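# how would this look folded up:
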Amino acid sequence: MDEGTEQAFESGPGAGAPSGTQATPGTQAASEAARARRVAARRASERILSGGAPVHTVGERLAQLAAEAAGLPGLDTRVDIYGDGIVAELERRVAELLGTEAAAFFPTGTMAQQVALRCWAGRTGNSTVALHPLAHPEQWERDAFSLVSGLRVVHPTRDPRPPTAEEVRGLEEPFGALSLELPLRDAGFLLPTWEELQETVEAAREREAVVHFDGARLWECPSHFGVGLPEIAALADSVYVSFYKSLGGISGAALAGPETLVEEARAWRHRYGGNVFQQWPAALAALSGLERELPRLPSYVAHAKVVARALEDAFRSAGVPWFRLNPPVPHTHQFQVWLPYPAEALDEASVSYAEETGTTVFGVWTPSPVPGVSFTEVTVDASALGWTAADVRDAAAGVLRRIRADG
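A predicted model of the protein is given here:
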């Protein structure tokens, strides 16, 4: 889930209005009504295949946080003040998990990455950042890199996949930093192979650039790469990780790397307004996520492959004229599903199926640039582990039947 782009359990990139657009009062009311219906259907569902943003009430989330925190150490210490106490413990834990010298807590990933790359620009003397045009800073941050932090962006490639070593070597102008989003969410949660990642990092080093990992979802990457988190983080000069993506936290992020960089980042965090008086609820939820969800992520990644194969079987058996799972074999526990139907028809079929059966299969559907083709993102987490391949096929077929009945 991305800051400012997702409401309720809308897990697709099109869930929020694009930057700079304004909905009319009528369309806004209709959108809010549709969202309320989706949330109600999801809350009433006894079975959920694809996870998404939380739909708890405030009271439910408070109770959940209290229950999850019961087994965590440090509850008898005072609440944090400007990042000491439990926030400092979270920072220590992240540095330990990633094998870095230090880590700093940030209220948002947008701030953490701007600060990291601003620091590197000062150290390298080059404010140009090489990154993919589908990366989060380009898609979802309202040009903050340039407008707030004075950074300039160049693109190694425009193809919807991670950049290659050859493309990094072939950039026509110098750049101070290469930022790699792992996985590249808007391209389908794609990852390079471990060897490809190593080669791309080496290509940046040959260009005398530092390497930053946009690792909002780094937590689930070890299964694909076949190495641990410290080995992945060791390739980069700095790493950003999120606490609410994958880990189910409330909010927040961390920037990890050398002690000197992290100390400088803390100063810029203060200047950017990120030195919040008390952040213990977010830190506590993050520690809980590291304790509870991080060990489960490999099982989610493995089961995502089962779910993807079952969905493919369901679409083929139903005679869907064209479909795409992107990637065909998921690299993480998330992937895209593309179908040749309007988003409105898919939303109605998905919600009506949930209302009638108590089973939620898909989240919100997003129109693609091709008329009549839409996509959604599937997130396989704890709620999906009990689903067999047959369960997935039957439920997907039920949604498809409703599309054709309405058509």
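
# going by C-alpha atoms from here, please, whenever you check contacts or count neighbours.
Noted.

# am I right that Gln113 is in contact with Asp214?
Yes - counting by CA atoms under 8 Å, Asp214 is a contact partner of Gln113 at 7.5 Å.

# list residues touching both of these two?
Shared contacts of Gln113 and Asp214, defined by CA atoms under 8 Å, 6 or more residues apart in numbering, are found at Tyr240.

# check which helix or strand covers Leu180.
Of the helices and strands defined by DSSP states H and E, Leu180 is found in strand 177-181.

# buried stuff in that strand?
By neighbour count with 16 or more other CA atoms under 10 Å, strand 177-181 contains the buried residues 177-181.

# so which residues of the stretch 251-400 of the chain form helices?
259-271, 280-292, 297-317, 343-357, 389-406 (DSSP state H, counting those that start in this stretch).

# which of the ones you listed sits closest to Ala63?
helix 280-292 (11.9 Å; CA to CA).

# buried ones in that closest one?
Buried residues in helix 280-292, defined by neighbour count with 16+ other CA under 10 Å: 280-291.

# please apply the same query to stretch 149-169.
Of the residues in stretch 149-169, 149, 151, 153-157, 161-165, 168-169 count as buried by neighbour count, 16+ other CA under 10 Å.

# how about Leu134, what does it touch?
160, 184, 186-187.

# identify, from the buried residues of stretch 149-169, the entry nearest to Trp268.
Using CA to CA, the buried residues of stretch 149-169 come closest to Trp268 at Ser149, 10.7 Å.

# now the closest one: how far from Val168?
Distance check for Ser149 against Val168: by CA to CA, to the nearest Å, it reads 23 Å.

# could you also give me the structure for this second sequence? I'd like to compare it with the first:
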Amino acid sequence: MADGGTSPAGQPSADERREQRFVRRTAAYRSARRVLARPGFRGTLRERLALLHETRSLDLYDPDEQADLYGGGIVEALEEKTAALLGKEAAVFFPTGTMAQQVALRCWAGRTGNPAVALHALAHPEVHERHAFSQVSALRPVRVTSEPRQPTAEEVRDLDEPFGALMLELPLRDAGFVLPTWRELTEVVEAARERDAVVHFDGARLWECTSHFDRGLAEIAALADSVYVSYYKSLDGFGGACLAGPRTLTDEARTWRHRYGGAVFQQFPTVLSALAGLERELPRLPDYVAHARVVAAALREGFAAAGVPWSRVHPGPPHTNEFQVWLPYDADVLAEAAVRQAEETRILLFGNAWDGKGPGLALTEVSVRAAGLEWTAEDVREAVGGFVAALDRVVAEAVGG
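Next up, the predicted model:
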């Protein structure tokens, strides 16, 4: 039967089973007593509204000030704070990172006279944005490499056509949240400069990178001409993004933001949540990264002890507080085992979806945040044993059925 196709009478289709499992996973997450991460976006409306109330105790911004209207006020405060953290002259707030990066690279193309943007084949604009660079912004993506790693300086130097900008996603999420070494990063930037190109960092998760590079945010961002950062991926904000760079760039970016429909009437709830994230989550990220390495090692040990024929935790050790787990089973089987373990034990080891990568092979992404700090290595190994036991039952039922 084709995936999502016709099922026997009375039986749900593959798509319906996945939808049912999503509902079950959501319920299991809500009732779980132990998870590795509780990102804010999974919260209820009541919980998200409570965050705004809690910001009053953080002294983030004077609540008696006039609310923002098309920017200004609290929006400017966030822009100035972000620019200072990144060591850039100025920053401009955007409702989405997709818009921020299109505007940034469109502005750079006007300055360089070249609309070609060199980037990784797995970069977010290539995989997740419906070809927005070429369809909306008159930019021409040029793929530096398709390998599941960061581009090398040699690949940038040897690219067989001119390009106006090099975009580097730090970390490269779809390759496993991978980062280059500091030396590799500086060499790639130097190679782009040799090609007379500007350098733009897709830093949606740049906040998580300081431990790996052993450098502060400003020193990392100083390598690039412009940097985009997200406020919800690492910092648990409601949304929003910032583009930081020279003031001449951000001033022009404000014009294009308006043209792209990003001049939103009022944004204070999102901006307050971003300020709260910078205050509360940003200082904790190094702890999350350090513990992610503990969790990853324990996962590897747990699968080996449980007799799983093959597993991979990638990268090892993790470069940030997020990484991939690969297992030799179909995605639906792994997803069912993860949900069943949570329903039976209220321990949700794998809370994200499983992505099939071929017959009998799938991966999931693991994120370690505040809730994960409560897990010891032994807790992780025990949870792996429970997950594998559930997996064995699901496999046996599939064979028997």
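
# matching residues in the second structure for the strand holding Leu180 of the first structure?
Under TM-score structural alignment, strand 177-181 of the first structure corresponds to residues 165-169 of the second structure.

# with the first structure overlaid, report how far that stretch is off on average.
Superposing on the first structure and averaging over aligned pairs (mean CA distance after the TM-score superposition for the first structure), stretch 165-169 of the second structure comes out at 0.1 Å.

# for that stretch, give me every contacting residue.
By CA under 8 Å, 6+ apart, stretch 165-169 of the second structure touches 105, 108-109, 116-120, 123-124, 192, 197-204.

# which element is Glu96 of the first structure on?
Under the criterion of DSSP H and E, Glu96 of the first structure resides in helix 86-98.

# in the second structure, what stretch matches the following helix or strand past that helix?
Next helix or strand after helix 86-98 of the first structure toward the C-terminus (DSSP H and E): strand 102-106. Residues 90-94 of the second structure are matched to strand 102-106 of the first structure when aligned by TM-score structural alignment.

# ok, now stretch 224-243 of the first structure?
So stretch 224-243 of the first structure sits over residues 212-231 in the second structure, by TM-score structural alignment.

# buried stuff in that stretch?
212-213, 217, 220-221, 223-231.

# what of stretch 187-198 of the second structure?
187-193, 195, 197-198.

# again with stretch 107-118 of the second structure
Across stretch 107-118 of the second structure, burial judged by 16+ other CA under 10 Å covers 107-109, 114-118.

# what lines up against Pro281 of the first structure once you look at the second structure?
Under TM-score structural alignment, Pro281 of the first structure pairs with Pro269 in the second structure.

# measure its match to His53 of the second structure for me?
In terms of CA to CA, Pro269 of the second structure sits 10 Å off from His53 of the second structure.

# and if you look at Glu89 of the second structure?
To His53 of the second structure, Glu89 of the second structure is 32 Å away according to CA to CA.

# next: Gly72 of the second structure.
22 Å.

# and what of Met167 of the second structure?
For Met167 of the second structure, the distance to His53 of the second structure - CA to CA - is 38 Å.

# then Gly316 of the second structure?
40 Å.

# those two: which has the busier surroundings?
Gly316 (14 against 11; other CA atoms under 10 Å).

# map the more buried one onto the first structure.
So, by TM-score structural alignment, Gly316 of the second structure is matched to Pro328.

# tell me how many other residues crowd the nearest residue to that match once chain neighbours are set aside.
Spatial nearest neighbour of Pro328 of the first structure, chain neighbours left out: Ala308 (7.3 Å); criterion: CA to CA, 6 or more residues apart in numbering. Ala308 of the first structure has 27 neighbours, counted by other CA under 10 Å.

# gap between the equivalent of Ala308 of the first structure over in the second structure and Leu206 of the second structure?
For Ala308 of the first structure, the aligned residue in the second structure is Ala296 (criterion: TM-score structural alignment). Noted for Ala296 of the second structure: a distance of 21 Å to Leu206 of the second structure, by CA to CA.

# kindly report the same for Tyr61 of the second structure.
Tyr61 of the second structure is 25 Å from Leu206 of the second structure, by CA to CA.

# which one of the two is surrounded by more residues?
Taking other CA under 10 Å, Tyr61 of the second structure and Leu206 do not tie; Leu206 has more neighbours (23 against 15).

# rewinding a little: contact partners for the match of Pro281 of the first structure?
Counted by CA under 8 Å, 6+ apart, Pro269 of the second structure has contacts 52, 238.

# swap the cut-off to 10 Å and go again
Shown here is Pro269 of the second structure, whose contacts under the criterion CA atoms under 10 Å, 6 or more residues apart in numbering are 49, 51-52, 74, 237-239.

# now do Glu91 of the first structure
Residues near Glu91 of the first structure by CA under 10 Å, 6+ apart: 83-84, 97, 102-106, 253-256, 283, 287.

# what lines up with it in the second structure?
Glu91 of the first structure maps onto Glu79 in the second structure, by TM-score structural alignment.

# what of Val211 of the first structure?
That one, Val211 of the first structure, aligns with Val199 by TM-score structural alignment.

# what of Ala70 of the first structure?
Using TM-score structural alignment, Ala70 of the first structure pairs with Ser57 in the second structure.

# can you report how many residues neighbour that match?
A count of nearby residues for Ser57 of the second structure, using other CA under 10 Å, gives 8.

# alright, I will stop here.
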